[in-house]
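*Asks:* next input, structure requested:
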Amino acid sequence: MMNTPPKLLSVAPMMDWTTRHARNFLRLCSPQARLYTEMVTTQALVFGDIPRHLRFEALEHPIALQLGGSDINDLVHCAKLGEDWGYDEINLNVGCPSDRVQQGRIGACLMAEPAHVADALAAMQAAVRVPVTVKHRIGIDGLEHIDDLLNFVDTVAAQGCQHFIVHARIAILAGLSPKENREVPPLRYDDVYRLKALRPNLTVEINGGIKTVAEIAQHWQHTDGVMIGREAYQNPYLLVEAQRLWGTTELPSRGDIIRAYEPFVARELADGVPLKQMTRHILGLFHGQAGGRRYRQMLSNLAPDAGLEALQAALAATGEH
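*Replies:* Below you'll find the predicted structure:
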């Protein structure tokens, strides 16, 4: 058991993935991790269906709302909405490299405008009582040096923001797809370590390519926290195993997690939600395990009217009871 409280652990906001169905499942994997919504654009909240975007269950706490946008008035309005809906944190996306969000002046392109980001975060902080944080890259095209990272962070911190979640890759905005930007630019963990060492008063959380409990513990030696991204989908049992960092010795089995997820699934089915909309988030639970391939096949080929028994059959195919 650890002698001191461990540092932060969170699951990254991921478009089309960190839905409320996924978050309910991920919370069962980790009571400790902070969960994030998908990025929700300010336009979606100003002009769209607010309950559809902001609804979540009490089980999901602690949970953060990630916003994408650049208009300060809209960001303030949406931060207030997030607080009113009960979110524990409001996060600004300054890391997404897709062409679509760049056209809307959203995401990583804002790293070229640190003063504007600072003003936006300051206005959001003044409007709400919950913490306001920023998720960003270590750099973008033409702003790739540690000094550029320090300038961005210092400019934003000068206006009051204290929590920085840093993806340890630059974003190449011209020429790479979002998928390539998650894989092609090399990971530069040392830049994030240096940021924390040079700015020890700030909370610095590291993100990018982290796949094992040992790696989480290693990064905790140099930063205040770790954010897990795609690995939370490819191998969500990693989050269960990470409970050992809190001194937990009795871990739930994969079958325990599925059975704990079933009441939520049953309620959603009763509301007309297709089973596949929920099971797509749990395909990786038996990654590398006996019966895991059959489990994945069964849940990937569900009939449109499949019910809870189909999930139970897939679990039975793994041999877990």
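
*Asks:* switch to C-alpha atoms for all contacts and neighbour counts from now on
*Replies:* OK.

*Asks:* buried ones in the longest helix belonging to the chain?
*Replies:* Longest helix in the chain, counting residues (DSSP state H): helix 254-270. Within helix 254-270, the residues that count as buried by 16 or more other CA atoms under 10 Å are R254, G255, I257, I258, R259, Y261, E262, V265, E268, L269.

*Asks:* can you list contacts of that helix?
*Replies:* With CA atoms under 8 Å, 6 or more residues apart in numbering as the test, helix 254-270 has contacts from 24-25, 28-29, 237, 275, 278, 285-286, 307-308, 315, 320-321.

*Asks:* list only buried entries from those residues.
*Replies:* N24, F25, L28, C29, Y237, L275, M278, L285, F286, G307, L315.

*Asks:* quick one: secondary structure of the closest residue to the fourth one other than its chain neighbours?
*Replies:* Distances taken as CA to CA, 6 or more residues apart in numbering place V240 nearest to C29, at 4.9 Å, with adjacent residues excluded. The three-state assignment at V240 reads helix, by DSSP: H, G, I helix; E, B strand; the rest coil.

*Asks:* what's near enough to touch V240?
*Replies:* C29, S30, L251, P252.

*Asks:* picking that back up, from the chain's centroid, how far away is the longest helix of the chain?
*Replies:* Mean-position distance between helix 254-270 and its chain equals 22 Å (CA atoms, centre = their mean, to the nearest Å).

*Asks:* which of the contacts of helix 254-270 fall within helices?
*Replies:* Short answer: the contacts of helix 254-270 in helices (DSSP H) are N24, F25, L28, C29, Y237, L275, M278, L308, L315.

*Asks:* let's see this one next, to set against the first:
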Amino acid sequence: MQVSERKRYILHRNARLSVAPMMDWTDRHCRFLHRQLSRETLLYTEMVTSPALVRGGAMHLLAHDVSEHPVALQLGGSDPVELAQAARIGAEAGYDEINLNCGCPSDRVQSGTFGAVLMRDAARVADCVSAMGAAVDVPVTVKCRIGVDEQDSEKVLPEFLARIIAAGCDRVTIHARKAWLKGLSPKENRDVPPLDYDLVMRMKQLFPHLHISINGGVETLDQALDLLDMGLDGVMIGRAAYHQPADILAQADRRVFGHDDDSNAEAAVMAMLPYIEAHLTAGGRLNQITRHMLGLFSGRPGARAWRRTLSEGAVRPGAGPELVLAALSHVTALAPVAKAV
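*Replies:* The predicted model follows:
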């Protein structure tokens, strides 16, 4: 299927800043929170495996709120036919983009022959991208590493990119570290292998028409802006966006996307209250949402009391929006707002 040029252009623009797909973190509640802080930043789901959708019928994994858009579904898999089916399911569920995971180093992912291990099989990845692209009318993108284990990244990465470009991919996110599939844990793979931003910059020079976002080690919005100024098309931020979401996202619409205004953590909390109420009414638990809100006031007076109140109280039966307001009252600058509600 063909992707409209307008749709492609809009998502290329949104991809100037994105929040990385992170297992157990970027669920629908996390994404809803992040969307209260930035209207433009591209959001990603946790990785969903193609077998879970195609063979397991796990449609609940695709649940999302309309306000999350623009939002991308990240798929894990290595079978072109099954990935095409999963991509079609994701597009029909309303996702704006389908992303193929070629970067996750976990043992569970390796045993399924997908994730970072696919860096060893660019031909298979190209087949997957081609099949997915033929099945959907939304962009199909790839998230990868610069290589794995003893591979020569200077040789492997350009060959990998050339293959997926030929298969129809015009946007890629590169985690600027190798993945060591033996000897390092998934957690260590996020920090131990050295970053190589220069290699990613060389890939942009080598493939000027490929939209390249960089991922790995970006901790501030200032750093993201510096990387954009260096000529990269986008920056993807992971843990910093999760643990200090307001620091990364509250100024993103103005500083990255050219809007006139900023958002703030206070307004995000108030916007979450109706969402929380609806979730509780549907039988959900407060801590399923508030666990993603703990870092909202990181570095501000009262942040510790905010975290403690939510952490200790949200798991208790009957906890609801009033607990969030009580936590909010501990944040010095927000006490008048909380009392006025």
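
*Asks:* picking up where we left off before, what do we get in the second structure for the residue nearest to C29 of the first structure?
*Replies:* In the second structure, the residue paired with V240 of the first structure according to TM-score structural alignment is A250.

*Asks:* state the distance from the counterpart of T37 of the first structure in the second structure to G90 of the second structure.
*Replies:* Under the alignment (TM-score structural alignment), T37 of the first structure pairs with T45 in the second structure. Here T45 of the second structure is placed at a distance of 11 Å from G90 of the second structure (CA to CA, to the nearest Å).

*Asks:* mutual contacts of those two, please.
*Replies:* Once CA under 8 Å, 6+ apart is applied, the residues that T45 of the second structure and G90 both contact turn out to be L73.

*Asks:* thinking again about what came up before, now restrict the contacts of V240 of the first structure to buried residues only.
*Replies:* For those, buried by 16+ other CA under 10 Å: C29, S30.

*Asks:* rewinding a little: what number of residues lie near the match of T37 of the first structure?
*Replies:* 28 (other CA atoms under 10 Å).

*Asks:* how close does it get to K155 of the second structure?
*Replies:* The value you get for T45 of the second structure to K155 of the second structure, if CA to CA is used, is 31 Å.

*Asks:* which part of the second structure lines up with the longest helix of the first structure?
*Replies:* Under TM-score structural alignment, the match for helix 254-270 of the first structure is residues 265-281.

*Asks:* all helices of the stretch 151-300 of the second structure, in order?
*Replies:* Secondary structure of the stretch 151-300 of the second structure (DSSP state H, counting those that start in this stretch): helices at 153-166, 186-189, 197-206, 221-229, 239-243, 245-249, 252-255, 265-281, 287-290.

*Asks:* ranking those helices by burial, who's on top?
*Replies:* Ranked by mean neighbour count, the helices of the stretch 151-300 of the second structure are led by helix 245-249 with a mean of 26 (mean count of other CA atoms under 10 Å).

*Asks:* so which elements touch that one?
*Replies:* If contacts are counted by 3 or more CA pairs under 8 Å, 6 or more residues apart in numbering; DSSP states H and E, helix 245-249 of the second structure sits against helix 28-37, helix 221-229, helix 239-243.

*Asks:* and these as TSV, adding distance to V138 of the second structure?
*Replies:* Rendered in TSV, the data for these read as follows (distance: least, CA to CA, whole Å):
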stretch	distance to V138 of the second structure
helix 28-37	20
helix 221-229	25
helix 239-243	26
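
*Asks:* and the contacts of stretch 49-61 of the first structure?
*Replies:* 20, 23-24, 27, 34-35, 40, 44-45, 82, 85, 87-88.

*Asks:* try 7 Å
*Replies:* Outside stretch 49-61 of the first structure, the residues that touch it by CA atoms under 7 Å, 6 or more residues apart in numbering are R20, R23, N24, R27.

*Asks:* about what we covered before: which single one of the ones in helices among the contacts of helix 254-270 of the first structure is nearest to L75 of the first structure?
*Replies:* N24 (26.4 Å; CA to CA).

*Asks:* the residue nearest to C29 of the first structure and L251 of the first structure: what is the separation?
*Replies:* 7 Å.

*Asks:* got it, and M278 of the first structure?
*Replies:* With CA to CA as the criterion, M278 of the first structure and L251 of the first structure are 23 Å apart.

*Asks:* can you check Q243 of the first structure too?
*Replies:* Taking CA to CA, one finds Q243 of the first structure at 8 Å from L251 of the first structure.

*Asks:* again, but for E89 of the first structure
*Replies:* Distance from E89 of the first structure to L251 of the first structure, by CA to CA: 28 Å.

*Asks:* now swap in C109 of the first structure and tell me
*Replies:* Taking CA to CA, one finds C109 of the first structure at 42 Å from L251 of the first structure.

*Asks:* next one: I106 of the first structure
*Replies:* 40 Å.

*Asks:* can you check V226 of the first structure too?
*Replies:* 21 Å.

*Asks:* one step back: could I get the helices of the stretch 151-300 of the second structure in a markdown table, plus columns for distance to V140 of the second structure?
*Replies:* Shown next, in a markdown table, are the helices of the stretch 151-300 of the second structure (distance: least, CA to CA, whole Å):
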| stretch | distance to V140 of the second structure |
| --- | --- |
| helix 153-166 | 10 |
| helix 186-189 | 25 |
| helix 197-206 | 19 |
| helix 221-229 | 22 |
| helix 239-243 | 24 |
| helix 245-249 | 25 |
| helix 252-255 | 25 |
| helix 265-281 | 30 |
| helix 287-290 | 29 |
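
*Asks:* what about D127 of the second structure, which SS state?
*Replies:* Classified using three-state DSSP, D127 of the second structure is helix.

*Asks:* dump the residue contacts of it.
*Replies:* D127 of the second structure touches P80, counting by CA under 7 Å, 6+ apart.
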